[in-house]
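> sequence first, predicted model second:
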Amino acid sequence: MGRKQTTQHVLEELPVPGDGQCVAKVVENRGGGNYVVQVPAEVNWTDEPTLLVSLPSKFRKLIWVKRGSFVIIQREEGKTKIAGEIVHVLFLDHIKHLKAQGIWPAEFEPNPPSAKDGESDESQSDDEENDDDLFVNPNRQYDEDDDDDDDE
């Protein structure tokens, strides 16, 4: 698969973890295409909650994986230090798809669902439509008084 086809495959496909695969959260970049990932508690691969996995060379200069990203990993037996390989890097659309399928681990939910008496399903849907996912440039200064000048 060429570079263009790999990019299309990563961006357009909606992956689902298969046998020997699970969703994991990137905790640390060790360099050389190796990452430490946090595995959900429900996955009983090892006693430790973190694993060292590698990113295949076909993705290395194509996709950037940073701390806090979510990936799908494939468990590999027989290797000593590297416990698996990153099969797919998940973007927001992929995460929404996995949540809709009911596959997303509850451990990785930002705000675990709590059963409050006064809370309704409408307030939860309003939270999903929030614009918190939008990028804010930290290098630009925003003047908070801009809105007040319009009222005068």
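Received it, and whenever you're ready, just let me know what you need. Numbering: from 1, shown residues only.
> going forward, measure contacts and count neighbours with C-alpha atoms only.
Noted.
> and the gap between the nearest residue to Glu107 once chain neighbours are set aside and Asp149?
Counting by CA to CA, 6 or more residues apart in numbering, Glu107 lies nearest to Pro40, which is 6.4 Å off, once chain neighbours are set aside. As judged by CA to CA, to the nearest Å, Pro40 and Asp149 stand 50 Å apart.
> those two: which has the busier surroundings?
Neighbours of Pro40 and Asp149, each counted by other CA atoms under 10 Å, are more numerous for Pro40; the result is 18 against 8.
> that one against Glu48, yeah?
No: taking contacts as CA atoms under 8 Å, Pro40 lies outside contact range of Glu48: 10.4 Å.
> tell me the contacts of the residue nearest to Glu107?
Contacts for Pro40 (CA atoms under 8 Å, 6 or more residues apart in numbering) come out as 23-24, 49, 105, 107-108.
> list only buried entries from these.
For these, a burial check counting by 16 or more other CA atoms under 10 Å picks out 23-24, 105.
> which parts of this structure are strands?
Secondary structure of the chain (DSSP state E): strands at 21-31, 34-38, 50-54, 70-75, 84-90.
> distance check, the residue nearest to Glu107 against Pro49.
For Pro40, the distance to Pro49 (CA to CA) stands at 7 Å.
> and if you look at Glu28?
If you measure Glu28 against Pro49 using CA to CA, the figure is 13 Å.
> same question, Gly20
Relative to Pro49, and taking CA to CA, Gly20 is found at 16 Å.
> and stretch 86-97, how far out from the chain middle?
6 Å (CA atoms, centre = their mean, to the nearest Å).
> want to compare, so here's the second one:
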Amino acid sequence: MSQATKRKHVVKEVLGDFVTPTENQQIVKVTGSRGNNLHETVTAQGDTFLVSMPTKFRKNIWIKRGDYVIVDPIEEGEKVKAEISVILYKDHIQYLQKQQLWPEGFMEDQSAQDKSNKQQEKEEEMEEKDEEDEVSDSEDDESDLFVNTNRCNYEYSESEEEEEDSEEEDEENRTGNGS
């Protein structure tokens, strides 16, 4: 099977199947990546441990901090105590909540995350309205621009003497009286 075909089947499996955890599986939240296909997770009770990503997901499916996964425990693991079996997306989470299989510890996280998303959207709307109401004074303010410290700073200013000198030179060039 080619790599593209394999990727297609893995993505279809991950996105399409609604899976419920078995009695030995558990739902955990990814809190960070530790490299080498290891991810740090936390359970609904607050226990933290490392999980490994199976080879079928590697370079095909990406997970990030805050994602939820279903893991199978590994008995011989000291540091790595489980392996990811299913990656849960928004639709999967809603399905598990309807089936009342979602852990109570994560219900608070979901509601808090939804509230923070709504609050952030409201703040962004308010900022957009404020920006529209402001006068164009902020366009001239360049104090928040990035300053490259690897370049020499040149101050450009035009004085009246420079303007008079350039006007005299222009006049001499036009009349042909230049020295």
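The structure has been received and is ready for your questions. All values reported here derive from a predicted model rather than from experimental measurement.
> TM between them?
Remark: TM-score between the superposed chains equals 0.68 [TM-score structural alignment, normalised by the length of the first structure]; 120 aligned residues with a CA RMSD of 2.8 Å.
> so which of the buried ones among the contacts of Pro40 of the first structure comes closest to Asp93 of the first structure?
Closest approach to Asp93 of the first structure among these (CA to CA): Val23, at 14.6 Å.
> chain neighbours aside, what residue packs nearest to the closest one?
The shortest distance from Val23 of the first structure to any residue other than its chain neighbours is 4.5 Å, reached at Ile72 (CA to CA, 6+ apart).
> that neighbour and His94 touch, don't they?
No: counting by CA under 8 Å, Ile72 of the first structure sits too far from His94 to count as a contact (10.6 Å).
> contact partners for Val26 of the first structure?
The contact partners of Val26 of the first structure, by CA under 8 Å, 6+ apart, come to 35-38, 65-71.
> tell me the counterpart of it in the second structure.
Matched to the second structure by TM-score structural alignment, Val26 of the first structure sits across from Val30.
> just Pro105 of the first structure next, same as before
Here Pro105 of the first structure is matched to Pro103 in the second structure, going by TM-score structural alignment.
> check Gln74 of the first structure too.
Aligned by TM-score structural alignment, Gln74 of the first structure pairs with Asp72 of the second structure.
> and its match, what does it touch?
Asp72 of the second structure makes contact with 24-26, 82-85, according to CA under 8 Å, 6+ apart.
> can you give me the helices in the second structure?
3-16, 90-98, 104-133, 137-140, 160-175 (DSSP state H).
> columns distance to Phe57 of the second structure on top of the ones you listed, output as TSV?
Formatted as TSV, the helices of the second structure follow (distance: least, CA to CA, whole Å):
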stretch	distance to Phe57 of the second structure
helix 3-16	7
helix 90-98	17
helix 104-133	24
helix 137-140	48
helix 160-175	68
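> out of those, flag the one nearest Ser52 of the second structure.
Taking CA to CA, helix 3-16 is the member of the helices of the second structure nearest to Ser52 of the second structure, at 16.7 Å.
> show me what the closest one packs onto, helices and strands only.
The helices and strands touching helix 3-16 of the second structure, judged by 3 or more CA pairs under 8 Å, 6 or more residues apart in numbering; DSSP states H and E, number zero.
> what does it rub up against?
Helix 3-16 of the second structure has contacts (CA under 8 Å, 6+ apart) with 56-57, 60-61, 86-87, 89.
> give me the buried entries from the residues you listed.
Buried among the contacts of helix 3-16 of the second structure (16+ other CA under 10 Å): 57, 86-87.
> now tabulate these in CSV and tack on distance to His9 of the second structure.
CSV is the format used below for these (distance: CA to CA, whole Å):
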residue, distance to His9 of the second structure
Phe57, 11
Val86, 14
Ile87, 15
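> which single one of these is nearest to Glu78 of the second structure?
Val86 (21.8 Å).
> the closest one matches what in the first structure?
Applying TM-score structural alignment, one finds that Val86 of the second structure aligns to His88 in the first structure.
> any figure for the gap between the residue nearest to its match when sequence neighbours are not counted and Leu14 of the first structure?
Once flanking residues are discounted, His88 of the first structure sits nearest to Ile72: 5.1 Å by CA to CA, 6+ apart. Separation of Ile72 of the first structure from Leu14 of the first structure (CA to CA): 12 Å.
> neighbour count for the two, which is higher?
Per other CA under 10 Å, whichever of Ile72 of the first structure and Leu14 has more neighbours is Ile72, with 20 against 16.
> look up how far Pro113 of the first structure lies from the more buried one.
Distance of Ile72 of the first structure to Pro113 of the first structure, computed by CA to CA: 23 Å.
> so for the second structure, the centremost residue is which one?
The residue lying closest to the centre of the second structure (CA atoms, centre = their mean) is Lys64, at 8.6 Å.
> who are the contact partners of that residue?
Per CA under 8 Å, 6+ apart, neighbours of Lys64 of the second structure: 30, 32-33.
> thank you kindly, that will do.
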